[in-house]
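1. task: produce atomic coordinates for the following.
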Amino acid sequence: MLVTSGIPQLSYVSEGRGPLVIMLHGLLMDGKSWTDNGMSSFFSPFFHVVCPDLLGHGKSVKPHVQSLYTQENQALSIVKIMDALDYEKAHVIGYSSGAWVGLGLLNHYPERLNSAVLGGWDFSNGLPETPNGKLTFDMFISFARTTAPELTSGLSLEDEESIKCFFNELRKYTGEKEGLFPYQTPTLFWAGTSDPYYVSMAAIAEQYSLPMITGKGDHLSEINNPDKASINGIFKFIESLEG
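-> Okay, the predicted model is just below:
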């Protein structure tokens, strides 16, 4: 395991030149998700795009140590990538659990951000409530196997244990403590109209006068196949901050 100051180093792919844009994927995905959905290639002619495999995913290390997966530690792992590439600041696009990592950067390293695009995350409540309390990992993975088998078919028991460590940190999220809007960093929300988190996200955006990109998809299809208007809206938001 590669470790820098106690923080595992992440595997990542990069393309393009210019201001840095870091794209953070959701649970059960990897950095290649941003290549597959066309987002990386849309940005790379104008920006240096970096797509990490978050901790426990893809080609990054997959430790079974819960404390490594905290929001602050995962944010620091992104800062370490910026340091390695010699960038003082970056634009960050995070979706679902990637948005949670993006919030970690806003909370702990705001001075390293030019902007944050946060998609598919319930800033008020975090993971969904069920009749039996907050969503559990067993419920989540069972639902994923049924509704998105392409994301779970290759998982080993070792992989699942790493994902569970990540999930259990997500489960600790409470908007009262961590959704500290409005941040001074320019922030854009992004969600599909059929995403269960859409209504909550739209309410937060309205409350704090934050811009929001509204796509046509649900939670999964919005990241797997975002429509061109969504991609273009995100691009224009970031481009406008570069003057």
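2. alpha carbons only for contacts and neighbour counts from here, please
-> OK.
3. from residue 92, how far off is the most centrally placed residue in the chain?
-> Nearest to the centroid of the C-alpha atoms of the chain, with distances taken as Cα atoms, centre = their mean, sits residue 98, at 1.2 Å. Residue 98 sits at a distance of 9 Å from residue 92 (criterion: Cα to Cα, to the nearest Å).
4. joint contacts of these two?
-> Common contact partners of residue 98 and residue 92 (Cα atoms under 8 Å, 6 or more residues apart in numbering): 23, 24.
5. which parts of the chain are strands?
-> Assigned by DSSP state E, the chain shows strands spanning 3-4, 7-8, 12-15, 20-24, 48-52, 90-95, 113-119, 129-130, 133-134, 187-192, 212-215.
6. quick check: closest non-adjacent residue to residue 88.
-> residue 112 (6.1 Å; Cα to Cα, 6 or more residues apart in numbering).
7. residues near that neighbour, how many?
-> 17 (other Cα atoms under 10 Å).
8. and residue 170, what does it touch?
-> Taking Cα under 8 Å, 6+ apart, one finds 97, 100, 126, 127 in contact with residue 170.
9. and if we set it to 10 Å?
-> 69, 70, 71, 97, 100, 101, 126, 127, 164 (Cα atoms under 10 Å, 6 or more residues apart in numbering).
10. same question for residue 66.
-> 161, 162, 164, 165, 166, 167, 168, 169.
11. can you rerun that using 8 Å?
-> So, once contact is read as Cα under 8 Å, 6+ apart, residue 66 ends up touching 165, 166, 169.
12. same check, this time on residue 197
-> 120, 121, 122, 191, 219.
13. can you pick out the most distant pair from those residues?
-> Between any two of those, the greatest separation by Cα to Cα is 11.3 Å, found for 122 and 219.
14. for the comparison step, fold the sequence that follows:
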Amino acid sequence: MHLNPPAFQQFQHDGLSLSYFDAGHAAGKPVLLIHGFASSAMVNWVHPGWLQTLEKAGRRVIAIDNRGHGRSGKPHEAKAYNPNIMAEDVRALLDHLDIETADVIGYSMGARISAFLALAHPNRIRSLVWGGLGIGLVRGVGDWDPIAEALLAPSLDVVTHERGRMFRAFADKTGSDRIALAACISSNRVLVTEAELARLMMPTLICVGTTDDIAGSPHELADLMPDARAIDIPGRDHMLAVGDRVFKKAVLDFYEELGED
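-> Modelled structure (predicted):
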């Protein structure tokens, strides 16, 4: 865990107050981090050591609390969580910080959001890293209705659906607004087509745990893109892959290969 948690700031977009941190080396090349469903910038990027890892690599590190999550505004209407809309929150943060181009890392839902960001604003992204999401970006990641039901259940004790229990327990642990999360999960599952993937020309690294039963194959997804490669994170499931050293090393190697251009 990061010894000195970053200071969070707020900016306004689309009628919401959105939370973010801007840490690391001010003069470093910016990397923007987008967390997964039911998580937050702290839970996804600070606690597992990403901020520390990227700081040591000399990077400027920016992370947003997605709407409905962390310290950001939490609308309860499902229509507020279309990934195109959430991608515009990220674009607005880049504008707010006067950042023209950034490397972007997204985990799970964050990877989906970054895909829509890349489709709408390809000139703003130097490279993409997707964690916790493979071919499920195109084919879907299963039935998530039981997860919404689990989030709205009176208590964890009455939830029997295994994946529902996992996300309800995670939401309870992080003190999340479960109504906002249920709204988010109901409208965030927009898929990306193969034709859209073929338009994403920026270098892309896709990393998925070998025991992740949500993401789908990273290799199948990489095969659909002009400049993508896939990495397996050995023995890690959807929840544990995010902080794995194999994932971090793969990202640092990827950035070193990209160079300073």
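15. please state their TM-score.
-> The TM-score (TM-score structural alignment, normalised by the length of the first structure) is 0.85; 234 aligned residues with a Cα RMSD of 2.6 Å.
16. got a winner among the contacts of residue 197 of the first structure for most neighbours?
-> Most neighbours among these, by other Cα under 10 Å: residue 191, with 30 neighbours.
17. distance check, residue 94 of the first structure against residue 171 of the first structure.
-> Distance, residue 94 of the first structure to residue 171 of the first structure, by Cα to Cα: 17 Å.
18. residue ranges for the helices of the second structure, please.
-> 41, 50-56, 83-96, 109-120, 136-139, 145-152, 162-173, 178-187, 194-197, 218-222, 245-258 (DSSP state H).
19. CSV for these, including distance to residue 34 of the second structure?
-> Putting these into CSV (distance: least, Cα to Cα, whole Å) gives the following:
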stretch, distance to residue 34 of the second structure
helix 41, 7
helix 50-56, 12
helix 83-96, 8
helix 109-120, 5
helix 136-139, 16
helix 145-152, 21
helix 162-173, 17
helix 178-187, 15
helix 194-197, 19
helix 218-222, 18
helix 245-258, 15
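20. does residue 190 of the second structure touch residue 83 like I think?
-> Yes - contact criterion Cα atoms under 8 Å: residue 190 of the second structure and residue 83 qualify, at 7.0 Å.
21. tell me which of the two has more neighbours.
-> residue 83 (24 against 16).
22. what's the counterpart of the more buried one in the first structure?
-> When the first structure is aligned by TM-score structural alignment, residue 83 of the second structure is paired with residue 71.
23. that match contacts residue 171, doesn't it?
-> No - applying Cα under 8 Å, one finds residue 71 of the first structure not in contact with residue 171, separated by 11.2 Å.
24. surely residue 163 of the first structure and residue 54 touch.
-> No - in this structure, residue 163 of the first structure is not within contact of residue 54 by Cα under 8 Å, at 10.3 Å.
25. who's more crowded, these two?
-> Taking other Cα under 10 Å, residue 163 of the first structure and residue 54 do not tie; residue 54 has more neighbours (31 against 23).
26. spatially nearest residue to residue 250 of the second structure (excluding sequence neighbours)?
-> Closest to residue 250 of the second structure by Cα to Cα, 6+ apart is residue 231, at 7.5 Å.
27. pull the contacting residues for the one you found.
-> Residue 231 of the second structure touches 205, 206, 207, 208, 218, 219, 247, 250, counting by Cα under 8 Å, 6+ apart.
28. so the fourth one sits against residue 131, correct?
-> Yes - at 5.7 Å, residue 208 of the second structure counts as touching residue 131 under the criterion of Cα under 8 Å.
29. joint contacts of those two?
-> With Cα under 8 Å, 6+ apart, residue 208 of the second structure and residue 131 have no common neighbours.
30. please pull up the equivalent of residue 56 of the first structure in the second structure.
-> Looks like residue 56 of the first structure aligns to residue 68 there (TM-score structural alignment).
31. I'd like the distance between residue 169 of the first structure and residue 229 of the first structure.
-> Taking Cα to Cα, one finds residue 169 of the first structure at 33 Å from residue 229 of the first structure.
32. who has more neighbours out of the two?
-> residue 169 (16 against 13).
33. what's the match for that one in the second structure?
-> With TM-score structural alignment as the criterion, residue 169 of the first structure matches residue 187.
34. show me the contacts for its match.
-> 78, 79, 81, 82.
35. and with 10 Å instead?
-> 77, 78, 79, 80, 81, 82, 83.
36. quick check on the residues you listed: which are buried?
-> Those of the contacts of residue 187 of the second structure that meet the buried threshold are 78, 80, 81, 82, 83, by 16 or more other Cα atoms under 10 Å.
37. check the offset of stretch 218-230 of the second structure from the chain's centre.
-> Offset of stretch 218-230 of the second structure from its chain centre (Cα atoms, centre = their mean, to the nearest Å): 18 Å.
38. once you drop chain neighbours, what's closest to the aligned residue in the first structure for residue 204 of the second structure?
-> Alignment note (TM-score structural alignment): residue 204 of the second structure maps to residue 187 of the first structure. Leaving aside its sequence neighbours, residue 187 of the first structure sits nearest to residue 116 (Cα to Cα, 6+ apart; 4.8 Å).
39. more neighbours: residue 94 and residue 171 of the first structure, which one.
-> Between residue 94 of the first structure and residue 171, residue 94 has the larger neighbour count (other Cα under 10 Å), namely 25 against 16.
40. circling back to that earlier point, of the contacts of residue 66 of the first structure, closest to residue 133 of the first structure?
-> If you rank the contacts of residue 66 of the first structure by distance to residue 133 of the first structure using Cα to Cα, residue 169 comes first, at 15.9 Å.
41. was I right to think residue 92 of the second structure contacts residue 17?
-> No - using Cα atoms under 10 Å, residue 92 of the second structure makes no contact with residue 17, being 11.8 Å away.
42. report the buried residues of stretch 186-199 of the second structure.
-> Applying 16+ other Cα under 10 Å to stretch 186-199 of the second structure flags 186, 188, 189, 190, 191, 192, 197 as buried.
43. same question, stretch 205-216 of the first structure
-> 205, 210, 211, 212, 213, 214, 215, 216.
44. now do the same end-to-end measure for stretch 149-166 of the first structure.
-> With Cα to Cα as the measure, the ends of stretch 149-166 of the first structure fall 19 Å from one another.
45. report the distance from that stretch to the chain centre.
-> 18 Å.
46. which outside residues touch that stretch?
-> 27-29, 54-58, 61-71, 74, 97, 136-138, 140-146, 167, 170.
47. one more pass at 6 Å, please.
-> 28, 56, 62, 64, 66, 69, 145 (Cα atoms under 6 Å, 6 or more residues apart in numbering).
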